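> need the 3D shape of this:
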Amino acid sequence: MALTTEEIIEGAFLEVCPPSEAVEWLKRKRESASKTPLLMRDDNKYQEEILYLRNDAFIEFGLARYGVNTDVAQRIYEREHLGIRCTLLFSFPNGGFHSFGDRFLFHTSVPADIQELCALFSNSTLSDNILIKLLERKAPFDFLSDEMFESTIIALAKNPRMSTPYDDTHLDGYSDHTYHKVFSCAWQLAAVVPVTPRWANVLYYLLNACHPARGLDPLEMIRRWYFPTESADQVDAGYFLRSRLADLLKADKALLGASDPALRSSFYRRFRPTDFPSWFKFAESDGDQFLDSALHNPNLWRAETDRETLSRLSWNHPDPRSDLMMVNQFRAVEGRMRQQHPEWFNGDE
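As a prediction, this is how the structure comes out:
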């Protein structure tokens, strides 16, 4: 296919421009093409080839960070050092995998180096298929040792894809299914990984950043994550994971009446004050447990009267060390809520 006049002129510019301008050009092209990720690899083939042939280290980094041409990316991956390879895996569309399937395009096999794997699973453009294969430990990721799998899960927890709700602007049943299956596979790890304090921490780190799965009953999973403690009032290693798993349950009277304080904590973080008009009385029966969690309940920050009640409870909370810990915690959360939801505070003086 013949080049357009615009492509010829762009090519001439890219042959002679300073490296910094070449990288800026790549960045602009990547940003403008990001709305059609499946088509990006057909763009800029001629221009990226010109930039690659300049054999400039800064430009090569720009190609790794913003390029979309598979042929160029493969050559860079094969010959370059770990830092550039990680940049490619972190940045390239779908992490260098084929758009439809799980074939890795940069090499004959997927990365086996743990740092490369962590870079790969930090890539926010990975397809649902690739994420599901990892979470289910299926080929091409079935070779991962337990230690490598754990490290990739920690990296995945930082991936914004895991906390981003599905965009249903354009309805697509299959896309909706696979997108939510990623969430489901992540939460279901709590049913299959070894029950150890370390895995309790790793899973909490992942699920605390992960959008809730839908249609999943967490009760059996919750029962797995109890650990013995030396005293009855000591928090065990599974406490925070159980509390996060309980977020899949309704914030109703049954959850409020749970004997496990981890489950009640989940209730206090999520209940609606309109469903429990006398909610402030929870502080009388559950002390620290209630206020520590309720301060982070966004439903209690929407109305001025509920915010005032939270403030009063914080000031009235026992303060044996005179450090005003609850008051300071209230103010810290208030500052965050004002920043995230200024519309809730429009009526405040």
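
> rest of the way, CA atoms for contacts and neighbours
Fine.

> neighbours of the residue lying closest to S91 once chain neighbours are set aside, how many?
Spatial nearest neighbour of S91, chain neighbours left out: R65 (5.5 Å); criterion: C-alpha to C-alpha, 6 or more residues apart in numbering. When neighbours are counted by other C-alpha atoms under 10 Å, R65 registers 23.

> how close does R65 get to R338?
R65 sits at a distance of 35 Å from R338 (criterion: C-alpha to C-alpha, to the nearest Å).

> here's the other one to compare against:
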Amino acid sequence: MRSVETFLLEAELLASPPQAVYDWLKERGAKVNRVFDDHGGDEELEEALLARADPLIDLGLARFCVHGSIAKRLFSRALGNKNELNHARALRLAALSNQVLGKSNLFGFPDALFKNEELYRWLEFLRDLLEGNEPWQALSEDGRLASIFALSNNERVRRPYDDTYLDGWDEYMYHGVSTAAWKLAEKVPTTPVRAMSLARLYCSLRRERVLGLPRFIGQICIGILCQWVFSL
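Just a heads-up that it's a prediction; the model follows:
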């Protein structure tokens, strides 16, 4: 049952201007220290703020929410938004860079996001991430490791490309994701933890076609093992 304080807080925030709500979310996020803290406000409150559909409040939720389900919904909404590209991009980066979730959830974002098979609907984003571009830079070090590990558990990674409907560009982007994943080993810092995460991903990754050199995959596998050994 919700407390009276939470109910009144929700009513106050729903009646507040967007900037005041953003400031409250930011202030609350700075106070979260561990998983079982009393964060101030429950998931129902964040749902109510999300329902306001205000761009600034959405940005604040993406950056400072404490419930992974809210971040995932905002992230998915941003991926599917073709009309407001700049705002959608900001929402994606804000959700990926959310440091509050890492402190307030044992198993939350981005782990659940990257295990979701629907992620492969957005190949351009996934390729951008694995190429080490803007989405990758938005993630914390723990977030990067979590995303690699979670991708290794994504069933979609193990499936071959569905060529029922021939689409040259879609097929190119699909295999481009695999290529970017293999090449990631050349770009990330060499540490045992990274090597283990990448090795797990590579055991799951489809190998039927990679946009690179003929023996590129084998070279990367050897490189990963060498990096792992010499980092110990």
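
> what's the TM-score for these two chains?
Put the two chains on top of each other and the TM-score (TM-score structural alignment, normalised by the length of the second structure) is 0.55; 169 aligned residues with a C-alpha RMSD of 4.1 Å.

> picking up where we left off before, now the residue nearest to S91 of the first structure: which helix or strand?
helix 57-66 (DSSP states H and E).

> same check on V23 of the first structure?
Using DSSP H and E, V23 of the first structure falls within helix 19-33.

> show me what that helix is packed against.
Where contact means 3 or more C-alpha pairs under 8 Å, 6 or more residues apart in numbering; DSSP states H and E, helix 19-33 of the first structure is packed against helix 57-66.

> so where does the aligned residue in the first structure for L145 of the second structure fall, helix or strand?
With TM-score structural alignment as the criterion, L145 of the second structure lines up with E150 in the first structure. Following DSSP H and E, one finds E150 of the first structure within helix 146-157.

> what segments of the stretch 1-150 of the first structure are strands?
For the stretch 1-150 of the first structure, strands defined by DSSP state E, counting those that start in this stretch do not occur.

> which parts of it are helices?
Along the stretch 1-150 of the first structure, the segments classed as helices by DSSP state H, counting those that start in this stretch run 5-16, 19-33, 45-53, 57-66, 70-79, 82-91, 114-120, 128-135, 146-157.

> give me the buried positions along the helix holding R65 of the first structure.
I59, E60, F61, G62, L63, A64, R65, Y66 (16 or more other C-alpha atoms under 10 Å).

> for the residue nearest to S91 of the first structure, give me its contacts.
Contacts for R65 of the first structure were tallied using C-alpha atoms under 8 Å, 6 or more residues apart in numbering; they are T87, L88, S91, F92.

> how near is it to M221 of the first structure?
Distance of R65 of the first structure to M221 of the first structure, given as C-alpha to C-alpha: 40 Å.

> any idea which helix or strand carries L13 of the second structure?
helix 4-14.

> and that helix, how far from the chain's centre?
Relative to the centre of its chain, helix 4-14 of the second structure is centred 30 Å away, using C-alpha atoms, centre = their mean, to the nearest Å.

> what stretch of the first structure does it fall on?
Under TM-score structural alignment, there's no match for helix 4-14 of the second structure.

> which residues sit against the one helix or strand L49 of the second structure maps to?
Element membership for L49 of the second structure (DSSP H and E) is helix 43-51. Contact partners of helix 43-51 of the second structure, identified using C-alpha under 8 Å, 6+ apart, comprise T6, E10, L13, L14, I57, D58, L61, C65, H67, I70.
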